[in-house]
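[1] Kindly generate the corresponding structure for this input.
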Amino acid sequence: MSQLFSKKNKEVFSAPLGMNNPVTVQVLGICSALAVTAKLEPAIVMGLSVTVITAFSNVVISLLRKTIPNRIRIIVQLVVVAALVTIVSEVLKAFAYDVSVQLSVYVGLIITNCILMGRLEAFAMQNAPWESFLDGIGNGLGYAKILIIVAFFRELLGSGTLLGWSIRDMIVYIFNDKLHFNLNLPENWVYEHGYLNNGLMLMPPMALIICACIIWYQRAKHKELQEN
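    Take a look at the predicted model:
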């Protein structure tokens, strides 16, 4: 058990969440970060989908790594990823159809996600299944983390909602249902106090700008990430 959660394995799992994040440090998976982050719910679902697919494709390729001929390794990797993407897509259609419609073709395009192919080629082909599983989970969650942060600001500032809840509804729910206060706020309370939705936040370029701000913050905070 101690070997499963050794210091090295913990580093494999935790590095993509921070100092080696696939989006902000490796600058991979940017396209989907721009496309699916206008709302928080599809961003969460996309992040979890990529996490599951990355983890299990890493495991499968790691198990097969010694039997895959080098000349067809990319084809085998694509077949494994495509099979897992198809399974995830069908599960979403069955249990979360509305979100599946919002994600549209982007679930299928997970097949071409640079993070997936990068981890399979750079890690799973050289490491054991458990380490590959941790690497897949870590990189998937690192990707999901950035998507959720970007989607949080885009939906909140662009639509005035979070997960479809208006700001007013969230305040009433927290104070009345959870803290047992008795707030009585009018429906347009937030907007009556000067709040305006910023339509620019719902446009793809704003996702790129938010990603750039996260990259700037991370590199300003960690000097070792700065280029000489």
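[2] From now on I want contacts and neighbour counts done on CA atoms only, so please keep to that.
    Noted.
[3] in whatever helix or strand Val91 lives in, what's buried?
    Val91 is part of helix 73-95, with elements assigned from DSSP states H and E. Using 16 or more other CA atoms under 10 Å as the test for burial, helix 73-95 gives 73, 76-78, 80-82, 84-85, 88-89, 92.
[4] got a list of contacts for stretch 33-43?
    46, 99, 102-103, 106, 144, 146-148, 150-152, 154-155, 162-163, 201-205, 207-208 (CA atoms under 8 Å, 6 or more residues apart in numbering).
[5] ok, the residue most central in space within the chain - contacts?
    Note on the chain: the residue nearest the mean C-alpha position is Ala144, at 1.8 Å, using CA atoms, centre = their mean. Neighbouring residues of Ala144 by CA under 8 Å, 6+ apart: 43-44, 46-48, 50-51.
[6] how about the residues you listed in CSV, adding neighbour count, secondary structure and distance to Gln226?
    Compiled in CSV, the contacts of Ala144 are given as follows (neighbours: other CA atoms under 10 Å; DSSP: H, G, I helix; E, B strand; the rest coil; distance: CA to CA, whole Å):
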residue, neighbour count, secondary structure, distance to Gln226
Ala43, 27, helix, 28
Ile44, 19, helix, 29
Met46, 27, helix, 29
Gly47, 23, helix, 27
Leu48, 18, helix, 30
Val50, 26, helix, 28
Thr51, 22, helix, 28
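[7] One more, so I can put them side by side:
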Amino acid sequence: MSKEIISNSIWKQNAGLVQVLGMCPVLVVSSNIVNGVSLGLATSLVMLLSGAAIAAIRQFVPNELRSPIFILIIAALVTVVDLLFNAYAHGLYVVLGIFIPLITTNCIVLARAEAFASRNSVWDSALDGFFMGIGLTMVLAVLGGMRELVGKGTLLSGIDLVFGPAAKAWTIYIIPADMHYQFLLAILPPGAFIGLGLLIAGKTAMDKRAAAKAQLERLPNAVPNH
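    Modelled structure (predicted):
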């Protein structure tokens, strides 16, 4: 069961590439790896805790009050995450801005609460929530890396906002900084649409290839022996 949940969350039902949910943060925050991964991990934490909490109380919540109670739990957890960002990563907190509080209204979080956590055990709900968030984080990381590399010629820019000024040396310059390279199409939202489209197309092609390979492997077994 756990392996199936992880496989569905990360690949088969990936929130960013298959369900195409939470597009606002995916398209806006994925301008670089650090921003995308930071918001993705914050979302994963909220989904893990909210999934476990909702599964634990699901038997006591009337159907008429499910949505407001679920939103209240999610909002409380997002407030905690928002305060932690403000306290321990203030620079990143300023950069991410409104998108941390907006986790409360993210379609992915409430959708998994309704579709999974309200019907399954605490452990399975926590696992599903966490890996749904990790699946989204992976999309944000790859998309952010693509946009940052093409748009600014760097990787891990802004890492000092997470680990302090000393971490600024960790930024990788694929194109030397003194060239002042910048490709605005990749950095701005249109670049996010193009990049996400390429990722969805790549995943679709991989799935089709895997399905065709599996079908070919079954063919000999389907041919009767004479």
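[8] A helix includes the residue nearest to the centre of the first structure, no?
    Yes: assessed with DSSP: H, G, I helix; E, B strand; the rest coil, Ala144 of the first structure lies in a helix.
[9] and it, what pairs with it in the second structure?
    Superposed on the second structure with TM-score structural alignment, Ala144 of the first structure falls opposite Thr137.
[10] could you pull out the strands for the second structure?
    Counting by DSSP state E, the second structure has strands at residues 154-155, 172-173.
[11] Just name the most buried of the ones you listed.
    Mean neighbours per residue, mean count of other CA atoms under 10 Å, is largest over these for strand 154-155, with a mean of 22.
[12] how about that strand, aligned to which bit of the first structure?
    With TM-score structural alignment as the criterion, strand 154-155 of the second structure aligns to 161-162.
[13] go on, stretch 195-204 of the second structure?
    Against the first structure, the aligned range for stretch 195-204 of the second structure is residues 210-219 (TM-score structural alignment).
[14] Need the contact partners of that stretch.
    Contacts with stretch 210-219 of the first structure, where a contact means CA under 8 Å, 6+ apart, come from 24-25, 146, 150, 225-226.
[15] how about a cut-off of 6 Å?
    Outside stretch 210-219 of the first structure, the residues that touch it by CA atoms under 6 Å, 6 or more residues apart in numbering are 24, 225-226.
[16] Distance to Ile214 of the first structure for the contacts of Ala144 of the first structure - can I get that in a markdown table?
    Converted to a markdown table, the contacts of Ala144 of the first structure look like this (distance: CA to CA, whole Å):
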| residue | distance to Ile214 of the first structure |
| --- | --- |
| Ala43 | 17 |
| Ile44 | 18 |
| Met46 | 19 |
| Gly47 | 17 |
| Leu48 | 20 |
| Val50 | 20 |
| Thr51 | 21 |
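[17] Any idea how many residues pack against Gly133 of the second structure?
    Look at Gly133 of the second structure: counted by other CA atoms under 10 Å, it has 29 neighbours.
[18] for it, what are its contacts?
    With contact taken as CA under 6 Å, 6+ apart, Gly133 of the second structure is in contact with 43-44.
[19] And for Val81 of the first structure?
    Counting by CA under 6 Å, 6+ apart, Val81 of the first structure makes contact with 57, 111.
[20] That one pairs with which position in the second structure?
    Aligned partner of Val81 of the first structure by TM-score structural alignment: Ile74.
[21] Just the buried ones out of the contacts of stretch 210-219 of the first structure, please.
    Among the contacts of stretch 210-219 of the first structure, those classed as buried by 16+ other CA under 10 Å are Thr24.
[22] ok, the contacts of stretch 210-219 of the first structure vs Val172 of the first structure, which is closest?
    Thr24 (35.5 Å; CA to CA).
[23] And that closest one, what's its match in the second structure?
    By TM-score structural alignment, Thr24 of the first structure lines up with Leu17.
[24] do the same with Ile53 of the first structure
    In the second structure, Ile53 of the first structure lands on Val46 (TM-score structural alignment).
[25] need the contact list for that match.
    Val46 of the second structure neighbours (CA under 6 Å, 6+ apart): none.
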